[in-house]
Each structure stands twice: as C-alpha cells, then as structure tokens.
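Undergrad: Sequence and predicted structure below; questions after.
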Amino acid sequence: MAFHELHQDNVHARSLMGLVRNVFEQAGLEKTALDAVAVSSGPGSYTGLRIGVSVAKGLAYALDKPVIGVGTLEALAFRAIPFSDSTDTIIPMLDARRMEVYALVMDGLGDTLISPQPFILEDNPFMEYLEKGKVFFLGDGVPKSKEILSHPNSRFVPLFNSSQSIGELAYKKFLKADFESLAYFEPNYIKEFRIVKSKKNPFLV
C-alpha cells in the first residue's frame, strides 16, 4: 500500500498531480496497473472538490478505468469505527463556516442514521444522541463545536480525513462494481456554490 497526503489549505491545483505521481513512484507501479480511480465525492471545499473530481475523471478517461466516489463524511466516520462500540454514535463534522457544520450521524457499526446535511450548532442538534450514550465527534468542525457540544458523553477525537479511509471504502465499492458515471458524476456540495461580490470593490468577487 502506498499513499501520500498533504494537509494544507488551497493547494489542490498546484500539488495534486505531484502527489499522484509520488504515489505511483512509491508503489513502483505504472498508471496502467490501476483497476479504478477513487475520489472523495464531498461535501467539502467547492474548489477542492472540483479539482479532485476533475483529476479523477481525467485519469479514469485516459486509462479507461471506472471512477469510484466515496462520501467525505462517510470516510471520516470510518476512522472512528475501530474504537467505537455498537451502542455508540459517530458524528463526523466538516466546518461549513459561521456556526454551521456539514455532518452525518452513524452508529458504532457503521450504519447511517442521518445522511450528510448542514447542521446549525447553536442549539446542539445532537443532544438526543448524547443523552443515549457516547458520541464520537471528529473532523475539522470539532474545534468550534467543543463548547456547545460539551457533555459527559462527548468524545472529541483528533482525527481528520485520510486517503487511507477513502481507499478502504473505495475497495469495498470496487468489489461490488459500484461505479460512478464518468460523464455525469458530480461532487456532492450539499449547498449550491454562491459568488459573493466584494463590498469594497464592485469589480471583484
């Protein structure tokens, strides 16, 4: 197994293809040895998702290989399953700015209870799960959520997404031939992308 990760903001465009090349070199494989191309399908950064999916589709088209999309939150939740019990709850969260996060709710066995969607944090939307037992919160939405989600059953896990969990879930999909349409596959943004004009300069967005 080979993987290469870079945890920095706003570097997809200039760094992604270099990381792909490094992985092939690390694994000692040619691109033609691929069986499929997997990519995080969102939610997440609009620009990051567009670049990631575009690169994945480009590789898949050039090599005539299938594309596998893996939900970002599902992959993040997958990282907590090894240390959770069946009665626990796993809630991966991605920062959606202000007091909002993108999250899903999953039980300790990996079954989805609430599909990915935006949650407003002010009123602690996860209280019903905290009242039942341990809840594992993880992802980059955790730091701004700790005070609001503080509870004896809260477990704040310092884990973020990884290409390893994307790959493991993608392999399960590969075995079931659960592929995306190369022509119509689009990332799951959850919310529509909006361009906000600059208040200081009307010619800038």
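TA: That came in fine, so what should we check first?

Undergrad: only C-alpha atoms for contact and neighbour calcs from this point on.
TA: Will do.

Undergrad: number of nearby residues for A96?
TA: 19 (other CA atoms under 10 Å).

Undergrad: Could you do D85 as well?
TA: 14.

Undergrad: who are the neighbours in contact with it?
TA: 108-109 (CA atoms under 8 Å, 6 or more residues apart in numbering).

Undergrad: Stretch 118-138: which residues count as buried?
TA: Residues 118-119, 121, 129-130, 134-138 are the ones in stretch 118-138 that count as buried (16 or more other CA atoms under 10 Å).

Undergrad: now that stretch: how far from the chain's centre is it?
TA: Stretch 118-138 sits 19 Å away from the centroid of its parent chain (CA atoms, centre = their mean, to the nearest Å).

Undergrad: tell me how far the ends of it are from each other?
TA: Stretch 118-138 has an end-to-end distance of 15 Å (criterion: CA to CA, to the nearest Å).

Undergrad: Quick one: residues in contact with it.
TA: Residues contacting stretch 118-138 (CA under 8 Å, 6+ apart): 76-77, 80, 87-93, 96, 99-103, 145, 148-149, 151, 153-160, 190.

Undergrad: Just the buried ones among the residues you listed, please.
TA: 76-77, 80, 88-93, 96, 100-103, 145, 149, 153-156, 159-160.

Undergrad: So for the protein, the centremost residue is which one?
TA: T72 (1.9 Å; CA atoms, centre = their mean).

Undergrad: Buried residues in the lengthiest helix in the chain, which are they?
TA: Longest helix in the chain by number of residues (criterion: DSSP state H): helix 46-63. The neighbour-count check on helix 46-63 (16+ other CA under 10 Å) flags 46, 48-50, 52-57, 59-60, 63 as buried.

Undergrad: For the chain, which segments are assigned as strands?
TA: Residue ranges of the strands in the chain, as given by DSSP state E, are 37-40, 67-70, 89-95, 100-107, 112-120, 135-138, 154-157.

Undergrad: S181 - nearest residue in space that isn't next to it in sequence?
TA: Excluding the flanking residues, the one nearest S181 by CA to CA, 6 or more residues apart in numbering is V67, at 7.4 Å.

Undergrad: Make sure V39 is actually in contact with A75.
TA: No: V39 lies out of contact with A75 (CA atoms under 8 Å); the separation is 10.9 Å.

Undergrad: what touches both of these two?
TA: I166.

Undergrad: sorry, back to before: check whether the residue nearest to the centre of the chain really touches P43, as I assumed.
TA: Yes: at 6.0 Å, T72 and P43 qualify as touching, with contact defined as CA under 8 Å.

Undergrad: hmm, who's touching stretch 167-181?
TA: So stretch 167-181 is contacted by 36, 38, 66-70, 75 (CA under 8 Å, 6+ apart).

Undergrad: A further structure is provided below for comparison with the first:
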Amino acid sequence: MALILNIESSGEICSVCVSREAEVLSLKESVKPFQHTEQITLLIDACCKEAGIKLKDLDAVAISSGPGSYTSLRVGTATAKGICYVLNKPIIAVDTLESLAGAAIKQIKQEALYAPMIDARRMEVYSNIYDHHLQPLEETKALIVTEDTYSEFKEDVRNIYLLGSGAKKCAELLPPPRFELMEVDCSALHLVPIAHEKFGKKDFADLAYFSPFYLKSPNITKAKPKL
C-alpha cells in the first residue's frame, strides 16, 4: 500500500497532502498567496504529523510539474527532490493541467471537454483541452484568450468546461451555453489519483534530471540604472 507525499506548488497557494492507496490521510494548505518558501516545510511537517507518519515511511513524493508560476514551481521541486535524495525515494511528476482536468471530470457525468487554465499575465493563460477520458487533445501552450479561442472545436457539440486560476478572467469572452465555468483550483488533492496510478506503473521521473515544465521563461524586470 503506497504512501505518497503530494506537493502542489504551481500557483499562488502551496498545498500538501499525504495519501495511502489514493485515500487522503491529511491535507494542509497555505493561507497567504506566494508564501511557498516560508510555508512548504511547515506544511509538510504538519501533514506528516496529522497522518501519523515520518518522512522515512514514504514510498514516493509526487510533485505538480507545471506549467505555472516559475518561482513557485522551483520551490516545490527543490523541496520534493531534496526529500527524495536524502531518503532515496522515487519522485512522481504530475502535470498540473492534467490534475485539474481529472478533478473536473469526477464532477461531470456526461461527455464533455475540459479546458484547465493557469493564470499568466493579462489575458494570457497556460492551457490544454482534455476529453472525458483525460486525454489531451492539443499541445499545452500559452495562449491569449479571445472570442475565437477553441474555435477549432466549434463542430463538437460537447460543452467545454473552463477551470483553474485563469478561467474566471476568460468567462466573458467564452460565455454559456457552450462554455461553463467550474470552481476547480490547484490542490494537492488532485494529484493523488494520478500519483498512485503512476506509482503502480513505476512511472517515475528521473530524480537527477527532472525539472518543472515552465512553458515560458520568467518575467524578470531589470532595475533601471541610477542617474
């Protein structure tokens, strides 16, 4: 019975949970946004304590692999890799968009399409679109949302559900009845089913070479020279 530490750090909120055979034993999430560096080890300690385990008891660590915030992903990945290196445990990479789509699929009974969106700058989002079997229909990409977004699916009669941190700002451009807004945001809970499935298949990332899927380089503003 695999015991997995799941870490979601791709966005504003850092989220950690411990699961055994897809059953969640404990969940801890930060309250303040973008406090990953200060909070992540505290959340992990609290999560393990509530679950009644020690880090050495883990069978693997699952990490949300992106896309998402550059700094947030780096913090989560560094923490996960550090634990795995010290304890000689495998690391499991879970695509952030796939985990969001998987959570949405559980809530919808009929056939539909799912467009998880991670908020980027202005009207830009990191997105892909999935069918009801959690199969991606496109390549993950950064896109500027317009009224024509997803027009390639205009002949498809299925509803498209918008979810994730970037969905709300797109709702006016992509209105009902074709598009539906869902309240599904990033959480370590959403990593659990995928992480345990990957563990069963021994689908582990290469610990030495694994790095998050940033999709785009960080937006770094250079300081202006002093006059």
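TA: Noted; the coordinates are in hand. All values derive from a computational prediction rather than experimental measurement.

Undergrad: Let me see the TM-score of these two.
TA: The pair, once superposed, lands on a TM-score of 0.92 when counted by TM-score structural alignment, normalised by the length of structure 1; 201 aligned residues with a CA RMSD of 1.6 Å.

Undergrad: Distance of the counterpart of E197 of structure 2 in structure 1 relative to L59 of structure 1?
TA: Residue mapping for E197 of structure 2 onto structure 1 gives K172, with TM-score structural alignment as the criterion. Using CA to CA, K172 of structure 1 is found at 20 Å from L59 of structure 1.

Undergrad: circling back to that earlier point, in terms of secondary structure, what does the longest helix of structure 1 contact?
TA: helix 12-27, strand 37-40, strand 67-70 (3 or more CA pairs under 8 Å, 6 or more residues apart in numbering; DSSP states H and E).

Undergrad: Let me have those in JSON lines, extended by distance to S181 of structure 1 and mean neighbour count.
TA: Below are these laid out as JSON lines (distance: least, CA to CA, whole Å; neighbours: other CA atoms under 10 Å):
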{"stretch": "helix 12-27", "distance to S181 of structure 1": "22", "mean neighbour count": "14"}
{"stretch": "strand 37-40", "distance to S181 of structure 1": "12", "mean neighbour count": "24"}
{"stretch": "strand 67-70", "distance to S181 of structure 1": "7", "mean neighbour count": "25"}
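
Undergrad: So which of these is nearest F3 of structure 1?
TA: Closest to F3 of structure 1 of the helices and strands packed on helix 46-63 of structure 1, according to CA to CA: helix 12-27, at 5.6 Å.

Undergrad: residues in structure 2 aligned with the closest one?
TA: So helix 12-27 of structure 1 is aligned with residues 36-51, judged by TM-score structural alignment.

Undergrad: ok, residues contacting that stretch?
TA: Residues outside stretch 36-51 of structure 2 that contact it (CA under 8 Å, 6+ apart): 9, 13-18, 25-30, 54-55, 72, 75-76, 79.

Undergrad: what's the counterpart of I81 of structure 1 in structure 2?
TA: Using TM-score structural alignment as the criterion, I81 of structure 1 maps onto I105 of structure 2.

Undergrad: now do the same end-to-end measure for stretch 128-138 of structure 2.
TA: Start-to-end span of stretch 128-138 of structure 2 (CA to CA) is 6 Å.

Undergrad: Please tell me how far it is from the chain's geometric centre.
TA: How far stretch 128-138 of structure 2 lies from its chain's middle: 15 Å, per CA atoms, centre = their mean.

Undergrad: Can you give me the buried ones in it?
TA: For stretch 128-138 of structure 2, a neighbour-count test (16+ other CA under 10 Å) marks 128-132, 134, 136 as buried.

Undergrad: want to throw these into JSON lines with distance to L42 of structure 2?
TA: Below are the buried residues of stretch 128-138 of structure 2 laid out as JSON lines (distance: CA to CA, whole Å):
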{"residue": "N128", "distance to L42 of structure 2": "32"}
{"residue": "I129", "distance to L42 of structure 2": "34"}
{"residue": "Y130", "distance to L42 of structure 2": "34"}
{"residue": "D131", "distance to L42 of structure 2": "37"}
{"residue": "H132", "distance to L42 of structure 2": "36"}
{"residue": "L134", "distance to L42 of structure 2": "33"}
{"residue": "P136", "distance to L42 of structure 2": "35"}
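
Undergrad: can you name the two of those residues that are farthest apart?
TA: Pairwise over the buried residues of stretch 128-138 of structure 2, using CA to CA, the maximum falls at N128 and H132, 13.4 Å.

Undergrad: any idea how far V184 of structure 2 lies from I105 of structure 2?
TA: Distance from V184 of structure 2 to I105 of structure 2, by CA to CA: 10 Å.

Undergrad: cool, I194 of structure 2 as well?
TA: Distance from I194 of structure 2 to I105 of structure 2, by CA to CA: 13 Å.

Undergrad: same check, this time on P175 of structure 2
TA: Separation of P175 of structure 2 from I105 of structure 2 (CA to CA) stands at 20 Å.

Undergrad: Quick one: residues contacting S163 of structure 1.
TA: With CA under 8 Å, 6+ apart, S163 of structure 1 has these contacts: 3-5.

Undergrad: on that earlier part again, how about the aligned residue in structure 2 for the residue nearest to the centre of structure 1: what's its closest non-neighbour residue?
TA: In structure 2, T72 of structure 1 lines up with T96, judged by TM-score structural alignment. Excluding the flanking residues, the one nearest T96 of structure 2 by CA to CA, 6+ apart is G66, at 5.0 Å.

Undergrad: Identify the residue of structure 1 aligned to the one you found.
TA: Under the alignment (TM-score structural alignment), G66 of structure 2 pairs with G42 of structure 1.

Undergrad: Just give me the neighbour total for its match.
TA: Using other CA under 10 Å, G42 of structure 1 has 24 neighbouring residues.

Undergrad: residues contacting it?
TA: 49, 70-73, 187-189.

Undergrad: need the residues you listed in TSV with distance to D178 of structure 1, can you?
TA: Putting the contacts of G42 of structure 1 into TSV (distance: CA to CA, whole Å) gives the following:
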residue	distance to D178 of structure 1
L49	20
V70	10
G71	13
T72	17
L73	18
P187	16
N188	17
Y189	21
